[in-house]
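# Compute the structure for the input listed below.
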Amino acid sequence: MEELQPTEPGQRPSLLLVDDEESILNSLRRLLRSQPYEVLLADSGARALEILAQRPVDLVMSDARMPDMDGATLLARVREGYPATRRILLTGYADLSTIVKAVNEGQIHQYLSKPWNDEELLLILRQTLEYQHAERELKRLQQLVLEQNRQLKVSNAELEKRVASRTAELQQTADMLDLAYEELKHSYVTGTEVFSLLANLRLPADKQTNRKIIELVRACCASYGLDETASRDLTMAAALYNIGKLSWSDAMLAAPAELLRHADQERYRAYPSQSESLLMTLEPMQDAARLILHHQERWDGSGFPQHLRGEAIPWGARLLKLVVDFIELQCGLILERRMNSDEALLFIRKYAGRLYDPNMVEGFVRVCAAYLNDVTVDDPTVRVLGTRDLQAGMVLRRNLNADNGMLLLNAGKVISEPLVQKLIAFEAMEGGHYSIFVSVPEAPGPSLDIGH
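Got it, this is the predicted structure:
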């Protein structure tokens, strides 16, 4: 089948929306009414293929669940007959098998869940069409180079006169190709980040981790001086490290790992493998997928899924585990009690050599101290004490919260002896153990009584 030509320059991009529910199509049409797109509608896969056979279409967005021909099958047909047409799967079900089928057979470019967020959907459409435009521009530039090479052979007799100007033209073309290729790579990274934000919408706002993990990974890459390729792979791994959790129930997604029961624990330990299997079919994601597969391995070999130990764990996966655990400890996704940033870093220090690469921990603490405004654990003037080690005159450097989240004391509070006794009593009553961040007042000047 000969593929129809794509939208000509200057024309509005054409979108084909496919859903067997008329109300969904009407909602999408209203949303896109003010956008610079030509919108086509189809109520079945068969109707969509008829439209594609009659005219060029830039992007097809199909519902996953339709009678006769489901969305994954339709997008696979679109990929086979119209490979330049972009493909997006829209579904209201957390159906991992449908997603895998759409990724493997239809090689979809994006996945959206119902109900969608209007702004996110518009952003995905714009990013996808911009990516498509960049691909077409790259092909156009490649054709331009081929044509220029042909002209060089024909004009060989005049080569000496034209060599200076032609060299400049070729250099400019090569620069444009490099720029277009870099833009393609950047668009791919951007696409993974947008997808991660959409996946996060299933979580409560206070448990959405991906954006924080992406930003901290970027800070680590800059601090360690990683090259562009390693930084890009780590960023994409940070964006999609938990894609294998999409089939989980909402309750399991929000639950701390330590509270999961046996069956759920098994599903939890399988999520790195599921994440990797979803991404391995995408060529630019293969190195990032390997980091995701191993980011829950532990330095002592007790991790999962392959129980790798020490240096056998890829370096990027060791760094990703530090970042993921640091953020998830603060979001209550590992332990039932949420930690502040200092407590999370103390936890990581405590388990250096068991869960984490001992050679990376202190460097990671320094990156966090430089990147975040609320980290004091790397401040030499701050000490972390238990309640019985407190002394009158010390100054509280962080808010003190009970294990149930209740605020006990504000940062800046000066410790007194009666306050110490109250904290000891409250700690005993609650059955907890507080880590208290304090600064110690400067010692008085040297005493003249040297015999004391």
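# CA atoms for contacts and neighbours, from now on please.
Will do.
# my guess is Thr98 contacts Ala72, does it?
Yes: using C-alpha atoms under 8 Å, Thr98 makes contact with Ala72 at a distance of 6.7 Å.
# Neighbour count: the two, which is higher?
Of the pair Thr98 and Ala72, Ala72 is the one with more neighbours under other C-alpha atoms under 10 Å, namely 29 against 19.
# so what's the more buried one up against?
Residues near Ala72 by C-alpha atoms under 8 Å, 6 or more residues apart in numbering: 64, 89, 98-99, 101-102, 105-106.
# what about Ala46, which helix or strand?
When elements are assigned from DSSP states H and E, Ala46 belongs to helix 45-54.
# how far away is Asp287 from Ala317?
When C-alpha to C-alpha, to the nearest Å is applied, the distance between Asp287 and Ala317 equals 11 Å.
# Please say which of these two ends up with more neighbours.
Using other C-alpha under 10 Å as the criterion, Asp287 and Ala317 rank with Ala317 on top: 22 against 19.
# which residues touch that one?
With C-alpha under 8 Å, 6+ apart as the criterion, the residues that contact Ala317 are 291-292, 294-296.
# all helices for the stretch 351-452 of the chain, in order.
358-371, 417-430 (DSSP state H, counting those that start in this stretch).
# Check the ones you listed for me and report the most buried one.
Among the helices of the stretch 351-452 of the chain, ranked by average contacts under mean count of other C-alpha atoms under 10 Å, first place goes to helix 358-371 (a mean of 17).
# Packing partners of that helix?
In terms of contacts (3 or more C-alpha pairs under 8 Å, 6 or more residues apart in numbering; DSSP states H and E), helix 358-371 is packed against helix 210-224, helix 315-331, helix 341-350.
# Which positions within the second one qualify as buried?
Using 16 or more other C-alpha atoms under 10 Å as the test for burial, helix 315-331 gives 316-331.
# To compare against the first, here's the next sequence to fold:
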Amino acid sequence: MEEQSAPTPAHRPAVLLVDDEESILNSLRRLLRGQPYEVLLASSGAQALEMLAQRPVDLVMSDARMPNMDGATLLASVRQLYPATTRIMLTGYADPSAIIKAINEGQIDRYISKPWNDEEMLLILRQALEHQHLARERERLERLTRVQNDQLKLLNSTLEKHVSARTAELQQTADMLDLAYEELKHSYVTGTEVFSLLANLRLPPAKQTNRQIIELVRGYCKVHRLDEAASRDLTMAAALYNIGKLSWTDSMMTTPSDLLHSTDRDRYRGYPKQSESLLMTLDPMKDAARLILHHQEHWDGSGFPDRLKGEAIPLGSRLLKLAVDFVELQRGLILERQMNSDEALLYLRQYSGRLYDPELIEDFIKVCALVSDITLTDPSVKVLGTRELAAGMILARNLNADNGMLLLNAGKVLSALLVDKLISFEAMEGAKYKVFVKVPEEGEAALLAGS
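Sure, this is the predicted structure:
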């Protein structure tokens, strides 16, 4: 007889919220009102454990800092006693030691900062419970497969025809398991991107980087047809490469790395290792964590943390380095002056063979042309110094001074007088401009010069 599963009513997940501040619990209860959850409240870790002992709970979300029993200790106990229960930490400050303790001991599924965004909070809870549902469904299917295997052994001795039919049924079950597992992996990638958006809230909009880096990495993977596993690891690494910076001060988060003082510079050099430490205990993140660990290594061996050189650096880390620097140069997070996209690409070319893999540079520039506003791949555009300029040339990009002031707009036709003024202003500033220009045909140049 085949195993029949009786229909059951739709499961209403039980969500236990733990915080020693009544106002926080009230805010969360109001937020979840109208959601398809059974909401339970506890004001301490001890009370939460008592409630868990009395009834099953699908998800526990606990504040990190509470008297007597902190959130990390509570979630570690939940993991030991009720391993199937999803665990989320809610905290109002960035404390690397608390985060690492929660990840290592409680193996938390998510980390949310106060104050939270209501829509993002609801999205995280929904995804966490969907992830849990998929895991439970996968376990149910595995149990069903074991039962069907036992039945197959019994039938094998009596009816060959029945064996053939059952084998086809088992294949269908295996396909369902594969599909469920793929959904789990996809959910993990989505979760990392959601978390990266939350982490970006520490930065002003003009300094946020993760979304553009994810798009660049995805574009590269698509153009070069990287396999699904490599694409997934690179995307997760791009989403969480800077998670180790969450404990920094706001000032350090926005200061260009070249301007950091010695103490802050040492802390900066430690962020790839800090990021890897936070992610290594999450099994689906291990390969992505390794890419993050080495994304600040240099092609010539002068990088950090391990001074790897050349092809000893993982390929994904070399690509992530290009994407991170391309975006951070434009955000003013590496040098004091913010570059435009073309200037950032020229910088990558300039340090090819020193900081970057020379074999990746041109392919990366082609991908940037697909997803960014650049003129560097236009053969009619030249990059010249001020003393190489001539009357009749046309600016292909806005020209800005080192302090960010706009000097000339794109489309401006240069005259001899303008060229002389640029040379004088450059000398007065002590700067060295890179000017993106188009050189017209001879007849057109004469016409423009005359006008």
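# before we move on, the earlier item: turn the helices of the stretch 351-452 of the first structure into TSV, columns for distance to Glu343 of the first structure.
Rendered in TSV, the data for the helices of the stretch 351-452 of the first structure read as follows (distance: least, C-alpha to C-alpha, whole Å):
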stretch	distance to Glu343 of the first structure
helix 358-371	12
helix 417-430	17
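# So which of those helices is nearest Leu260 of the first structure?
Taking C-alpha to C-alpha, helix 417-430 is the member of the helices of the stretch 351-452 of the first structure nearest to Leu260 of the first structure, at 23.7 Å.
# For that closest one, give me the average deviation versus the second structure.
Between helix 417-430 of the first structure and the corresponding residues of the second structure, superposition yields a mean separation of 2.4 Å, by mean C-alpha distance after the TM-score superposition for the first structure.
# thought Gly316 of the first structure was touching Leu234?
Yes: between Gly316 of the first structure and Leu234 there is a contact at 6.7 Å, judged by C-alpha under 8 Å.
# any residues in contact with both of the two?
The contact sets of Gly316 of the first structure and Leu234 overlap at Leu291 (C-alpha under 8 Å, 6+ apart).
# Between Thr98 and Ala72 of the first structure, which contacts overlap?
Taking C-alpha under 8 Å, 6+ apart as the contact criterion, the residues that touch both Thr98 of the first structure and Ala72 are Ala64.
# Test my guess that Tyr37 of the second structure contacts Leu16.
No: between Tyr37 of the second structure and Leu16 there is no contact under C-alpha under 8 Å: 9.9 Å.
# Show me which of the two is the more surrounded one.
Legend: neighbour count by other C-alpha under 10 Å for Tyr37 of the second structure and Leu16, higher for Leu16 (21 against 16).
# Aligned counterpart of that one in the first structure, please.
In the first structure, the residue paired with Leu16 of the second structure is Leu16, using TM-score structural alignment.
# gap between that match and Leu75 of the first structure?
Leu16 of the first structure sits 12 Å away from Leu75 of the first structure when distances are taken as C-alpha to C-alpha.
# One more: Lys212 of the first structure?
Using C-alpha to C-alpha, one gets 33 Å for the distance from Lys212 of the first structure to Leu75 of the first structure.
# Compare those two and say which is more crowded by neighbours.
A count of neighbours by other C-alpha under 10 Å puts Leu75 above the other of Lys212 of the first structure and Leu75, at 32 against 16.
# Now the one helix or strand Ala134 of the first structure maps to on the second structure. Mean distance?
Under the assignment given by DSSP H and E, the secondary-structure element containing Ala134 of the first structure is helix 118-154. Per the superposition on the second structure, helix 118-154 of the first structure and its aligned residues are separated by 1.3 Å on average (mean C-alpha distance after the TM-score superposition for the first structure).
# Can you give the distance of that helix from its chain's centre?
Using C-alpha atoms, centre = their mean, to the nearest Å, the distance from the centre of helix 118-154 of the first structure to the centre of the chain it belongs to is 26 Å.
# and the longest helix for the second structure?
With DSSP state H applied, the helix covering the greatest number of residues in the second structure is identified as helix 160-200.
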